[in-house]
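1. The amino acid sequence is not available; the structure is as follows:
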C-alpha cells in the first residue's frame, strides 16, 4: 500500500479529473489525501470522506472580464497562480509532514505541490488537467516566456529547492495528460491517459421530461468561472437557437442569471424551445443525448463532449481556451467563433455546420474512441503505482 497526496487549486475543472484517479487508487488499497485551499469543494467533488489538508489561498481579487491575449496570461500568473503557490506552500509542507506520502500528485497549476516535493526529495507526478501547456503555447511569445521563466525562478527560490531545475509544471518522472494525441497532437514525454470520466451525483430538479422529440438538442455552457463575461454571448446563442426552434431544442446554462427572466428555467418562464437554467448535470445530459455543444473551449467541457462523440462550436475567452479551441478545429471536431464579436447569423451557421455536416460528428467520434482506449482513471492510477514502486 502506498500513500498519494493530491495537491490541487480550488478549481472544479482541475479537481474533477483527479477525483476519478484518487478513487481508483483507494479501490486498489492505497491511501489518498488532498491539499487544497477549499476543503469543502474537494469534499463535494471527491466525497465527504475525503481526507483534505487545508491550505491558504491566493489573495482575493477580480480579473477584468474583457482582458485577453498575453495581458490576460500575465494577469493570471501575477494575480493568481504565483500568489497561490506561495500561499499554499506552508500548508502543503504541513500536509506532507503529517500524511507522509510516497508520491505527490501536483496539479499543473498547483506549483506548491511540485516545488515542495522537490524541496523535500519526494517523487512527484504532474496532473495535466489541460493539454494546452504541453503544446508550448508561448513558442511565438519569447518576451512572455522570458518573463515567465524569471517569475518561476523567483518562486523556486522562495518555496522550493534553489538547486532544483525542473519546471514545476512538468515532472521529470511522470506527466499524466488527460487527453490523447488525437485531440492535442503529438507531444513527447507525457503519458496520455485520456479524460478521467467518472460518475457524478445527479442532483434532482432537472426537467428531464423537457427533452426528447424529433429535434436536435444543443447544450450551451461557459463553465463555472465565466459568468462575469458571458452575458452578450449567451444572448446571441439564445437568438440563434430561437431562430432554429423548428429543428433545435436548446439548454443554456446561465449561472449568473444574465439572461434575466425571459426563458423557461428556474424562473418559470414559458419559452418552449430554450431552457435556461443556472446549472446542469452535464455528464448525465451528454449521456442522454446531446447533438452539439456550444462552449468556451474549457478543457473539461471539450473532453466530456468528445468522449460522447458530440461535435462543438467553441468560443474561447482566455487562458488555455484558445489553444484547446485550436485543437478542436485542427482535429475536425468543431467550428470556432469569436467570443466577443460573434453575431447570431454566424453562430447559427456554425451550429448548422456541426449539426448537419457529418464530418464533424465523425471526427468527434474518432476522438471519443481514442479517449476510451487510453484508459482514463485506471490507466493514470497504474502509472502512479509504477512511480511509487520505482521510488521505494
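-> Thanks, I have it. Because the structure is predicted, anything quoted here is derived from the model rather than measured.
2. Please count neighbours and contacts with C-alpha atoms only from this point.
-> Fine.
3. Would you check that residue 334 makes contact with residue 310?
-> No. Residue 334 lies out of contact with residue 310 (Cα atoms under 8 Å); the separation is 9.2 Å.
4. Name the residue in these two with the higher neighbour count.
-> Set side by side, residue 334 and residue 310 show more neighbours around residue 334, with 32 against 29, by other Cα atoms under 10 Å.
5. show me the residues around residue 303 that make contact.
-> By Cα atoms under 8 Å, 6 or more residues apart in numbering, the contact set of residue 303 is 179, 195.
6. State the helix or strand in which it lies.
-> Using DSSP states H and E, residue 303 sits in helix 299-307.
7. All the helices of the protein, in order from the start?
-> Here the chain has its helices, by DSSP state H, at 12-27, 39-46, 69-76, 82-99, 111-120, 142-159, 181-184, 231-242, 282-289, 299-307, 321-330, 344-356, 358-374, 376-390.
8. For residue 48, grab the count of nearby residues.
-> Here the count is done by other Cα under 10 Å, and residue 48 has 13 residues near it.
9. from the helices of the chain, which stretch is densest packed?
-> Most buried of the helices of the chain, by mean neighbour count (mean count of other Cα atoms under 10 Å): helix 111-120, with a mean of 26.
10. so how far is that helix off the chain centroid?
-> Taking the mean of its C-alpha atoms, helix 111-120 sits 22 Å from the chain's own mean (Cα atoms, centre = their mean, to the nearest Å).
11. go on, stretch 286-299?
-> Relative to the chain's own centre, stretch 286-299 is displaced by 13 Å; criterion: Cα atoms, centre = their mean.
12. what comes into contact with it?
-> Contacts of stretch 286-299 (Cα under 8 Å, 6+ apart): 13, 129-131, 216-223, 301-302, 304-305, 308, 310-317, 320-322, 324-325, 339, 351, 354-355.
13. rerun at 7 Å
-> By Cα atoms under 7 Å, 6 or more residues apart in numbering, the residues outside stretch 286-299 that reach it are 130, 216-222, 305, 308, 310-317, 321, 324-325, 354-355.
14. Nearest spatial neighbour of residue 233, chain-adjacent residues omitted?
-> Of all residues beyond its chain neighbours, the one nearest residue 233 is residue 339 (6.6 Å), with distances taken as Cα to Cα, 6 or more residues apart in numbering.
15. ok, and here's another one to check against it:
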C-alpha cells in the first residue's frame, strides 16, 4: 500500500514561517537568519547503547562548531565519545535521583532493581522492560525536567527506542523534540520485535495481556495523566507491535538511512504513524579520527585508545599502499557486551529452554572463520590480506582461538575511518549503523546477525546482492557444539565467495552512489537549528499526546 509518510519535500509550518524538509538546500532562507542568531542550547538524551548514540555524535560536533551548546544526558561509559565532540556530558544517574537513589544502575535505567520491587525477578530484561517502561519514565521525569531547565534547552534530540522520558519531558516543558531513529525506518521494529519476543518464548499478545493485568502500570498511567497531562495507554508499543510512542510524541523523526533501504510497514503500523513526519538522512558520518562510543560493559567502557586506533589505521594505510586486501571484522557492541538477553553469555530461550549458540560462541566461530579464510600469511606476497578485528570488551574474547600473524585484534577499532580507506570484505553483525556505513563506502558484506533488526538487514544484504548472510543456529542446546562447527564453516564459505565475486562490490557501489544524495549531518543539524530558533507552537510538541 502507499506510504502516507513524507520525507523530502515535506511542508510544515513552525510558528508563522514555512519550512521545507528538502535535501541539501533545506531551509536555505532560514539558514541565513540562523547564522545571525545567538547561541542555542540543545539537549541530547541517549541510552547506554553505542549503536543508538553514535549517529548523534556527528550532529553534536556540527552544532558545537557553529557556536551552539550541546548537553548530553547519558551514562558515564559514553563520556569520552561525547566530550570528543565538544558537547557537555551530564550523568543520568546524578540527574535522575528519583530513579537511581537506592537502586542499582543497569543497561537501561535501574531495571534490575525495578524488577525486584515489582516481583519480576528472573524475567528477561526485554520482557520486564515492556512492562516497567512507564514506571521507570515516571521516576525519570522530575530530574529530566529540572535538567532541561538548568541547561535552558531550546530543543531536544533523543533516541525513541529507549528514551521515552525525553519527548514526554519536552512536551511538559513546551519545547520541540526530535527523535533520531537508528533502525531502518518506522517499519524497522515490527518484524525485529516479533523475532525477539519469539526467541524469548513469548508474543505481543502475551505481553499486552500482562500489561493489562499489571495494576502498577495502570496506576502509573493514571498518575502521569493527572500530574503532567500525559496520555499513555497499555497498548503503547505492543499494539501495533513496533510503533513507538516516542516518535508519535516528537515533533518529527529523523531516520539514519535512505528511503530505498527502509523496511516496509504493515497497514497497521502505517496507520498508527499517519500524520507523523519522517525525514530520511542517510548515514551519519563523523569527521575522520572522531571517537565512537563502544563496549556495552556495566562496570566501565573499554576503549582501544588513540594509540591503538592509530596503529590500526597505519597498518591499513600500509596494506592499501602495498595493494594488499583489507578485511574488517566487527560484530557490534551488544552481542560482545554484558546484555543479559543478547550479550556475550546469553542464549535465546524457547518454551523455557535455552537454544542455539551463545553470543560468545557466535562471535568466536565467526572470528575463527575469518582467520581460516584470510590467515594465510606470506610476507613476500602482495596478496596476503590484513585482517582487522574489533573484539569488544570481554577479557576472554580470543580464548581458544588461533590468531594468524596477519591479524590485528583490539577491543574497538575506528570503523568508519577504516571503511573510508577501502575495505574489501566486512564481516559484520548487520547492525543498522554498520550496515549503512559500509554501504555508503561501497563495501561488500558477510552478515552474521545476532538479534532484533540484524537478521532483517542480513536478508536485505542478500536481496540487494551486496553480500551474504550466515543465520544464527537455533536448535536445542545439545546440538550447540555441532552448530558452532557448522556455523564456522558456513561463515568461511560466505567470506570466500564474497571476496572472490566482484559483483558484490559492484552492487555495493551502486548503493553508495544512492546514499551520497542524502542530507546527512548537515540536514539533521539544520532541522534542529530551525526548531530551536522558531517559536514552535506547543500543540506541535504535544502531537500524539
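-> Nice, I can see it. Note that the structure is a prediction, hence the values are computed from the model and not measured.
16. Onto which residues of structure 2 does the helix holding residue 303 of structure 1 map?
-> Helix 299-307 of structure 1 corresponds to residues 432-440 of structure 2 when matched by TM-score structural alignment.
17. mean shift of the matching stretch relative to structure 1?
-> Superposing on structure 1 and averaging over aligned pairs (mean Cα distance after the TM-score superposition for structure 1), stretch 432-440 of structure 2 comes out at 1.8 Å.
18. Identify the residues contacting residue 212 of structure 1.
-> By Cα under 7 Å, 6+ apart, residue 212 of structure 1 has no neighbours at all.
19. ranges for the strands of the stretch 101-250 of structure 1?
-> Secondary structure of the stretch 101-250 of structure 1, counting by DSSP state E, counting those that start in this stretch: strands at 103-107, 124-128, 175-177, 191-192, 216-221, 248-253.
20. I'd like those as JSON lines, with distance to residue 71 of structure 1 and mean neighbour count appended.
-> Listed next are the strands of the stretch 101-250 of structure 1 as JSON lines, based on distance: least, Cα to Cα, whole Å; neighbours: other Cα atoms under 10 Å:
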{"stretch": "strand 103-107", "distance to residue 71 of structure 1": "23", "mean neighbour count": "28"}
{"stretch": "strand 124-128", "distance to residue 71 of structure 1": "23", "mean neighbour count": "28"}
{"stretch": "strand 175-177", "distance to residue 71 of structure 1": "27", "mean neighbour count": "26"}
{"stretch": "strand 191-192", "distance to residue 71 of structure 1": "31", "mean neighbour count": "21"}
{"stretch": "strand 216-221", "distance to residue 71 of structure 1": "25", "mean neighbour count": "22"}
{"stretch": "strand 248-253", "distance to residue 71 of structure 1": "28", "mean neighbour count": "25"}
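21. To residue 359 of structure 1, which of these lies closest?
-> Nearest to residue 359 of structure 1 among the strands of the stretch 101-250 of structure 1 is strand 216-221 (17.0 Å), distances taken as Cα to Cα.
22. Distance to residue 8 of structure 1 added to the strands of the stretch 101-250 of structure 1, as CSV?
-> Formatted as CSV, the strands of the stretch 101-250 of structure 1 follow (distance: least, Cα to Cα, whole Å):
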stretch, distance to residue 8 of structure 1
strand 103-107, 5
strand 124-128, 9
strand 175-177, 14
strand 191-192, 19
strand 216-221, 24
strand 248-253, 26
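23. Any idea which of those gets closest to residue 364 of structure 1?
-> Closest to residue 364 of structure 1 of those, according to Cα to Cα: strand 216-221, at 15.2 Å.
24. how much does that closest one stray from structure 2?
-> Looks like 1.9 Å for strand 216-221 of structure 1 (mean Cα distance after the TM-score superposition for structure 1).
25. Who are the packing partners of that strand?
-> Packing contacts for strand 216-221 of structure 1, counted by 3 or more Cα pairs under 7 Å, 6 or more residues apart in numbering; DSSP states H and E, involve strand 248-253, strand 292-295.
26. Of all the ones you listed, which one comes closest to residue 142 of structure 1?
-> Here strand 292-295 is closest among those (Cα to Cα), at 29.8 Å.
27. Check how far the closest one sits from its aligned residues in structure 2, on average.
-> So strand 292-295 of structure 1 averages 1.4 Å relative to structure 2 (mean Cα distance after the TM-score superposition for structure 1).
28. next one: the match of helix 299-307 of structure 1 to chain centre, how far?
-> Stretch 432-440 of structure 2 sits 11 Å away from the centroid of its parent chain (Cα atoms, centre = their mean).
29. check contacts around whichever residue in structure 1 pairs up with residue 364 of structure 2.
-> Aligning on TM-score structural alignment places residue 364 of structure 2 opposite residue 235 in structure 1. Contact analysis of residue 235 of structure 1 by Cα under 7 Å, 6+ apart lists residue 259.
30. switch to 10 Å and redo it
-> 241, 252, 258, 259, 343, 344 (Cα atoms under 10 Å, 6 or more residues apart in numbering).
31. quick one, what contacts the first one?
-> Shown in contact with residue 241 of structure 1 (Cα under 10 Å, 6+ apart): 218, 235, 247-252, 273-274, 344, 347-348, 351.
32. circling back to that earlier point, for residue 278 of structure 1, find the nearest of the strands of the stretch 101-250 of structure 1.
-> It's strand 248-253; of these, that one is closest to residue 278 of structure 1 (Cα to Cα) at 5.4 Å.
33. mean deviation of that closest one from structure 2?
-> Following the fit onto structure 2, the mean deviation recorded for strand 248-253 of structure 1 is 2.9 Å by mean Cα distance after the TM-score superposition for structure 1.
34. tell me what that strand is packed against?
-> With contacts taken as 3 or more Cα pairs under 10 Å, 6 or more residues apart in numbering; DSSP states H and E, strand 248-253 of structure 1 sits against strand 216-221, helix 231-242, strand 264-265, strand 274-277, strand 292-295, helix 344-356.
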